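K.L.:
Could you look at this predicted model? Sequence included:
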Amino acid sequence: MSVTKIAAVKEGGTGAAPVEFTNSLGMPLREGLHFVHMTLIGAGIRDRIRLGASGKIISGADIATALALGADWCNAARGFMFAVGCIQARACHTNRCPTGVATQDAARQRGLVVEDKYKRVANFHRNTLHGFAEMLGAMGLDDPSQIRPDTLHIRATDPTSILHHRLKPGHLFEKDCPVAFADPWSLARVDSFRPADMAEA
């Protein structure tokens, strides 16, 4: 019996994250999700792992794009934070959030009027799902599970982008595997996340 594992691919996070981290480290969600999805296919284990995607998913189009790139489900926070009143003051870690969204300070929490905000959050959620359903209908689909990589045309202006590559099951073990996947695969280690030259030390 195969065991289903769950993995998450994400981008974003708290507005208090250092700018160097949010702007320079890791991969954007689209490329990262596609990379993980294709790597799992190339390794022949995609059917045993479920992928969740999170990061700047706000609209129905964002949901459709993430599903087309390989996500089995999406998590969203940013749009809901905006709906509840977040103004991206980037003070989440200071306990001085001016809108009362991210603080334990009772005086500041009074700025968030739950009786008003919950309606906005509910409306945002309902309208997002409605927009997503309209997109499915426009694509001639009955269910989100029918979305495939070729359902949407994902724009990638860089001709070397990994978004242009599609792997087949077991492709990582073949000589014609694209370099964008073969090189990281050859450097991967079971016992360490450290770079290969450092792991040997």
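P.N.:
Perfect, thanks for sending it.

K.L.:
contacts and neighbour counts: CA atoms only from here.
P.N.:
Noted.

K.L.:
how near is the nearest residue in space to L187 that is not next to it in sequence to T39?
P.N.:
Spatial nearest neighbour of L187, chain neighbours left out: A196 (6.5 Å); criterion: C-alpha to C-alpha, 6 or more residues apart in numbering. Going from A196 to T39 by C-alpha to C-alpha, to the nearest Å gives 19 Å.

K.L.:
out of these two, which sits in the busier spot?
P.N.:
T39 (24 against 13; other C-alpha atoms under 10 Å).

K.L.:
Settle this for me: the more buried one is touching A180, isn't it.
P.N.:
No: using C-alpha atoms under 8 Å, T39 is not in contact with A180; the gap is 10.3 Å.

K.L.:
Check which helices and strands the top helix by length along the chain sits against.
P.N.:
The residue-count maximum for a helix in the chain (DSSP state H) belongs to helix 114-138. Secondary-structure packing of helix 114-138 (3 or more C-alpha pairs under 8 Å, 6 or more residues apart in numbering; DSSP states H and E): helix 60-68, helix 78-84.

K.L.:
another one to put next to it:
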Amino acid sequence: MTETKRKRNFLKPLIIGAIAVVVTGGVGAYAYDKYETAQRAKIQEAYSNVKMNVGNQINQNNNNGNNNNNNNNSNNGENGANSNSQNTDQSSNVQNNNNNNSTQQNVQNAKSQQEIRSIVAQAISTPEQNINFVKIKPEYEDDFAYQNNGAPLYVYDVEARANGLEYDVVVDAVSGKVLKVEIDN
């Protein structure tokens, strides 16, 4: 009779421990699944707020201002005509240089890091002061060579943290166009 009692005392904690592990594992899996579902929804919402054409809007605003200046110069009489002919000569020189160096980007016209911060903030629909910029690195990127006649494109590789998410953003350093956005938790 003592042996039977010992076997029962030995099995009872094992069975209770096994049940506890199964229940705890099930609850943990359920909680993890809920967490993953919430994170996926958060990332999906962040992607829906991304604006890829931010750089183009900024350039369009700058171009509108330049067109207005050219129109004002042409309305200023002879001096305006002279400056227009000078502008035409300069633009034809630029076009000739562009034809000679069609694969080279003019990096002197690259955006500043502050401008890139502003573009990224607009792209991810978050105020700039709420973003922690981890990395803003200018580099030549082969992935976008098709946009630059086969030559590496000069871009800013930006890593930022905002809204509990990590953003990897690639911005064209010259035009300011947002080329790629990846979001991770």
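P.N.:
Done, it's in. These numbers come from a predicted model, not from an experiment.

K.L.:
TM-score of the superposed pair?
P.N.:
Overlay of the two chains. TM-score (TM-score structural alignment, normalised by the length of the second structure): 0.22; 66 aligned residues with a C-alpha RMSD of 5.1 Å.

K.L.:
With R30 of the first structure as the reference, name the closest of the helices and strands packed on helix 114-138 of the first structure.
P.N.:
Closest of these to R30 of the first structure is helix 60-68, at 7.0 Å (criterion: C-alpha to C-alpha).

K.L.:
What helices and strands are in contact with the closest one?
P.N.:
Using 3+ C-alpha pairs under 8 Å, 6+ apart, helix 60-68 of the first structure sits against strand 73-75, helix 114-138.

K.L.:
isn't A123 of the second structure right up against V54?
P.N.:
Yes: with contact defined as C-alpha under 8 Å, A123 of the second structure reaches V54; the gap is 6.0 Å.

K.L.:
Find the residues that touch each one of those two.
P.N.:
The contact sets of A123 of the second structure and V54 overlap at V178 (C-alpha atoms under 8 Å, 6 or more residues apart in numbering).

K.L.:
Indicate which one of the helices and strands packed on helix 60-68 of the first structure is closest to M81 of the first structure.
P.N.:
M81 of the first structure lies closest to helix 114-138 among these, at 8.4 Å (C-alpha to C-alpha).

K.L.:
Would you mark the buried spots in that closest one?
P.N.:
Neighbour-count burial for helix 114-138 of the first structure, counted by 16 or more other C-alpha atoms under 10 Å, picks out R120, V121, F124, H125, T128, F132, A133, L136.

K.L.:
how big is the angle separating it from helix 60-68?
P.N.:
60 degrees (axes from the mean of the first three to the mean of the last three C-alpha atoms, to 10 degrees).

K.L.:
What is the neighbour count of Y140 of the second structure?
P.N.:
16.

K.L.:
which SSE is it in?
P.N.:
With secondary structure defined by DSSP states H and E, Y140 of the second structure is part of strand 132-141.

K.L.:
separation between L33 of the first structure and F181 of the first structure?
P.N.:
13 Å.

K.L.:
returning to that earlier point: need the helices and strands packed on helix 60-68 of the first structure in a markdown table (columns: distance to A53 of the first structure).
P.N.:
Putting these into a markdown table (distance: least, C-alpha to C-alpha, whole Å) gives the following:
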| stretch | distance to A53 of the first structure |
| --- | --- |
| strand 73-75 | 5 |
| helix 114-138 | 16 |
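
K.L.:
Mind checking these for the one nearest to G52 of the first structure?
P.N.:
Comparing these by C-alpha to C-alpha, strand 73-75 comes nearest, at 5.0 Å.

K.L.:
Give me the more crowded residue out of L33 and F181 of the first structure.
P.N.:
Neighbours were counted for L33 of the first structure and for F181 using other C-alpha under 10 Å; L33 has more, 27 against 19.
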